[in-house]
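Provided below for reference: sequence and predicted model.
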Amino acid sequence: MPCFLEEKTYKNVVLGGTFDKIHNGHKIFLSEAVLRCTEKLSIGVTDTNMLSAKLLWELIEPCSTRISNLRNFLEDIDSTITYNVVAINDMYGPTKYDSTFNMIVVSEETKRGGDKVNEMREKNNLSKLDIHVVKLISEENHKSYEENKISSKNKVLKPYIIGLTGGIASGKSSVAKKLQKLGAALVNCDKIAHDLYQPGKKCFDMIVETFGSCILKPDGFIDRKALGNIVFNDQTQLNKLNNIVWPVILEEAKKEINHFHTKGFDIIVMEAAVLIQAKWQHECHEIWTCIIPQEEAIRRVVERNGLTEVDAKLRIQAQPSNVEQINEANVVICSLWSHNVTEEQVEKAWNELMAFLTNQVKI
C-alpha cells in the first residue's frame, strides 16, 4: 500500500502581505497557511506608509478594508482557528518580538523575506521559524497594473455626462480623443478657459484688474506663463483667479453640452482638469479620472512645458492628489504604458457604460 505523509502542523503560524482585492493567488496562499495551523494564525497587512513605493499604490484598498476582507475570508475557511490580523509598518511586524510563532508562510517571490525574518529573530534571541514556501500559479487573465473602478450609476437622464479629469500630463486629452472616436461629443473646459483669457472676452478685464498690467504681453494679450508664476506660487492668488474663471467656464460648458444634445449626442464628455477642485462632480453622471505616478508627471511636464523640475512639482502639488482623484472617480485610467494599453482601458470602460445604458433602456 502507498504511504501518505501528513503535512506538519504548527500551533502558531504567521504570514504577511498587502492582500489587496483578494484574488485566487491570495486564497491559495491563505488556505495553505490555515491547513498548517492548529491554534492561531497571525497576518500582517502592509499599512499605507509601506505602499508608497508600489506602482499605482493609490488604487490599493484602505488597510482597514483589506483587514476586514481577510477576516471574513479566513472565518469562512475555518472558524475554529484564532485569527490575529494586524496592520504592519515594516516587513517584520510582530515576528521581531513574538516568541510564540512556530512557522512562517511565504511565496516563492518572498522567500528571502522569510530568511530576513529569521535573521532578525536570531538577533533578538528568538527561535528561528520553519519556513513554508507556497508556489503560486499566476492567473491567465490577471493584468498586474491595469485597473478600472466602476460604481453604480444614477438613473439615466439625457444627455449622459462623463466628467473627465486628471492631473497635468496625465493623458486625459488623449483619453478624450479616444472617447470621441467611440461616439461621444467633447466639451473641453480647458479650451473654454483659454478662450476666456482673450481680450474682449468675459474674464479678460477682471483678470487684468485683479493681477495688474504686469501679466500682459506687449501685444495686449495675457501672458499665461507670467500669470502662472503668480498663482502657482501663492494659494491666495490662485483662489482669486479660480473665483473669477470657474463659474464662467461652467456656464459656457453647459451651453456647449446643450448644443451637442440638440445635435443628437446622448453621451457628452466634459473634460476639465479642475473638475474636482471646482466641485463640478454633481454636474456629471459619472467621473472618469486619468492618473500617472508623480515622478512620471514631473518628467512629462518638464519635457512638454519646458519648466524646471521644481516648478513642475509645484504645479502638480497644486492639484488634487491621485488618491483624491480616485476617491471621486467611477472609472480610473492610467496612461503610463503604451497607446494600445490606454486604448484597451478606455474601450473596456466604454463597453461597460454601453451595456449599462442599454439595460436602462430595456427597463
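Now that the structure is in, tell me what you want to look at.

rest of the way, CA atoms for contacts and neighbours
OK.

quick one, strands of the stretch 51-200 of the chain?
With DSSP state E, counting those that start in this stretch as the definition, the stretch 51-200 of the chain shows strands at residue ranges 82-88, 103-107, 130-134, 160-166, 185-188.

Run through who's touching the shortest one.
It stands for strand 185-188. 176, 180, 253, 256-257, 260, 265, 267-272 (CA atoms under 8 Å, 6 or more residues apart in numbering).

looking at this, Phe201 is in a helix?
Residue 201: Lys, not Phe. No. Assignment of Lys201 by DSSP: H, G, I helix; E, B strand; the rest coil gives coil, placing it outside any helix.

Need the nearest residue in space to it, chain neighbours excluded.
Distance criterion CA to CA, 6 or more residues apart in numbering; nearest residue to Lys201, sequence neighbours excluded, is Asp195 at 7.4 Å.

if we can go back for a sec, the contacts of strand 185-188 in strands, which ones?
Counting by DSSP state E, the contacts of strand 185-188 place Ile267, Ile268, Val269, Met270, Glu271 in strands.

Which of these are buried, as a PyMOL select command?
To isolate the buried ones among these in PyMOL, judged by 16 or more other CA atoms under 10 Å, type:
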select buried, resi 267+268+269+270+271
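
May I see the ones in strands among the contacts of strand 185-188 organised as CSV, with distance to Ile43 added?
As requested, these are exported to CSV (distance: CA to CA, whole Å):
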residue, distance to Ile43
Ile267, 46
Ile268, 47
Val269, 44
Met270, 44
Glu271, 43
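
Let me know the closest of the ones in strands among the contacts of strand 185-188 to Lys116.
Relative to Lys116, the closest of the ones in strands among the contacts of strand 185-188 is Glu271; by CA to CA it sits at 48.9 Å.

could you measure the closest one against Ile77, distance?
Distance of Glu271 to Ile77, given as CA to CA, to the nearest Å: 46 Å.

and Val208, how many neighbours does it have?
Using other CA atoms under 10 Å, the number of residues around Val208 comes to 18.

how about the nearest residue to it, chain neighbours excluded?
Ile215 (7.2 Å).

Am I right that the one you found is in contact with Ala226?
Yes. If you go by CA atoms under 8 Å, Ile215 and Ala226 touch, sitting 5.6 Å apart.

Structure two is appended below for comparative analysis:
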Amino acid sequence: MFKIGLTGGIASGKSTVLTYFKDKGIPYIDADIVAREVVEPGTKGLEAVVDAFGTDVLRDDGTLNREALGAIVFHNAKKRQQLNGCLKDHIQNRIMELTAHYEELHTPVLLYDIPLLIEGEWYTMMDEVWLVYVNESTQIERLMSRNGLTEEEALARINSQMCLEDKWSYADVIIDNNGTPLNLREQLDNIWDERIESVL
C-alpha cells in the first residue's frame, strides 16, 4: 500500500487538495476527524483532556467545548504541548487501526491528512510526504476572511504551528497554492498522472 502524508499549515488549502483526491476515489484518513472521535463523550481521550484542563472545557451536555479549549491552547505553547500529550496515544492507536483496516482491503493508495505529520513523526511511516504551501500573507488573509479572525488572532494560529518553510526539507512533493484554483487543479492533475495512476 502506497502511503501519502499530506501536510500544510492552517488555511493552506489542504482540504481542497484532499477533496480532489477523494473525488478520484482515493481513500483517506483525516486526523482532525480522528481527533474529534477520540474526545467524544465517554471516551478516555475526553477524560484525559478534562483531567488536564478542568471542566471549564466541557459544555453543559458533556461534550467538549472546542472554543474554550482553543482559547487556552492557541496562545500558550506549553498548554498546546500538554493537549497533544493527552491525545497523542489515542489518536495514534485509532490511525493505526484504520491503516490496518485499509491494508486488509488491499487498498493500493492511502492518503493521510495529518496536521502534525512532521512534528508527530508520522512522516516516518509514509512513502511520500506532500506539502501544501502558501505564503504567510495568504494564510492571514484566508483566516481573517474564512474564520472572521483579526490579523493578530490569525497570526497567533499560524505561529502555533511549525513554520511551513521548515517542512520543505521533509516534502517529496510541494503543492504551491498561492495561485488560482485553476493553477492548483493543473498541479494536482500532473501529480495524479505522474505519481498515482501507476500504483493503482
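Good, I have the coordinates. What you see is a predicted model; the values in this text were computed from it and never measured.

For the two chains, what TM-score is obtained?
Put the two chains on top of each other and the TM-score (TM-score structural alignment, normalised by the length of structure 2) is 0.93; 200 aligned residues with a CA RMSD of 1.7 Å.

Give the aligned equivalent of the residue nearest to Lys201 of structure 1 in structure 2.
Counting by TM-score structural alignment, Asp195 of structure 1 lines up with Glu37 in structure 2.

To which residue of structure 2 is His285 of structure 1 aligned?
Per TM-score structural alignment, His285 of structure 1 is aligned with Asp127.

OK, contacts around that match?
Counted by CA under 8 Å, 6+ apart, Asp127 of structure 2 has contacts Phe2, Lys3, Ile4, Gly5.

Go again with 10 Å.
Residues near Asp127 of structure 2 by CA atoms under 10 Å, 6 or more residues apart in numbering: Met1, Phe2, Lys3, Ile4, Gly5, Asp172.

so how far is His90 of structure 2 from the third one?
What that stands for is Lys3 of structure 2. Distance from Lys3 of structure 2 to His90 of structure 2, by CA to CA: 21 Å.

hey, where'd the helices end up in structure 1?
24-35, 63-77, 111-123, 172-181, 189-196, 204-211, 224-231, 235-262, 294-305, 309-317, 322-327, 339-362 (DSSP state H).

tell me, the longest one lands on which residues of structure 2?
Counting by TM-score structural alignment, helix 235-262 of structure 1 lines up with residues 77-104 of structure 2.

next one: the third one
Alignment note (TM-score structural alignment): helix 111-123 of structure 1 is unmatched in structure 2.

Structure 2: matching residues for the longest strand that structure 1 contains?
Counting residues, the longest strand found in structure 1 (DSSP E) is strand 37-46. The alignment of strand 37-46 of structure 1 onto structure 2 (TM-score structural alignment) covers no residues at all.

Next: stretch 324-342 of structure 1.
Using TM-score structural alignment, stretch 324-342 of structure 1 pairs with 166-184 in structure 2.

What are the buried residues along that stretch?
So for stretch 166-184 of structure 2, counting by 16+ other CA under 10 Å, buried means Lys167, Trp168, Tyr170, Ala171, Ile174, Ile175, Asp176, Asn177, Asn178, Leu184.

okay, Ile215 and Ala226 of structure 1: which has more neighbours?
Taking neighbours as other CA under 10 Å, Ile215 of structure 1 and Ala226 compare with Ile215 leading, 20 against 13.

Show me what that one lines up with in structure 2.
Aligned partner of Ile215 of structure 1 by TM-score structural alignment: Val57.

same thing with Asn351 of structure 1?
Using TM-score structural alignment, Asn351 of structure 1 sits opposite Asp193 in structure 2.

OK, contacts around Gly13 of structure 2?
Here Gly13 of structure 2 is in contact with Thr7, Val132, Tyr133, Val134, Gln139, Arg142, Ile175, Asp176, Asn177, Asn178, Leu184 (CA under 10 Å, 6+ apart).

err, Gln235 of structure 1, not the other one
So Gln235 of structure 1 contacts Leu241, Ala318 (CA under 10 Å, 6+ apart).

same check, this time on Ala48 of structure 2
So Ala48 of structure 2 contacts Val39, Gly54, Leu83, Gly85, Cys86, Leu87 (CA under 10 Å, 6+ apart).

how close does it get to Ile33 of structure 2?
When Ala48 of structure 2 is compared with Ile33 of structure 2 (using CA to CA), they lie 18 Å apart.

Check Leu184 of structure 2 too.
Applying CA to CA to Leu184 of structure 2 and Ile33 of structure 2 gives a distance of 24 Å.

Equivalent analysis for His106 of structure 2, please.
23 Å.

Glu197 of structure 2 too?
27 Å.

do the same with Met144 of structure 2
23 Å.

who's more crowded, those two?
Met144 (17 against 12).

What is the aligned counterpart of that one in structure 1?
So Met144 of structure 2 corresponds to Val302, using TM-score structural alignment.
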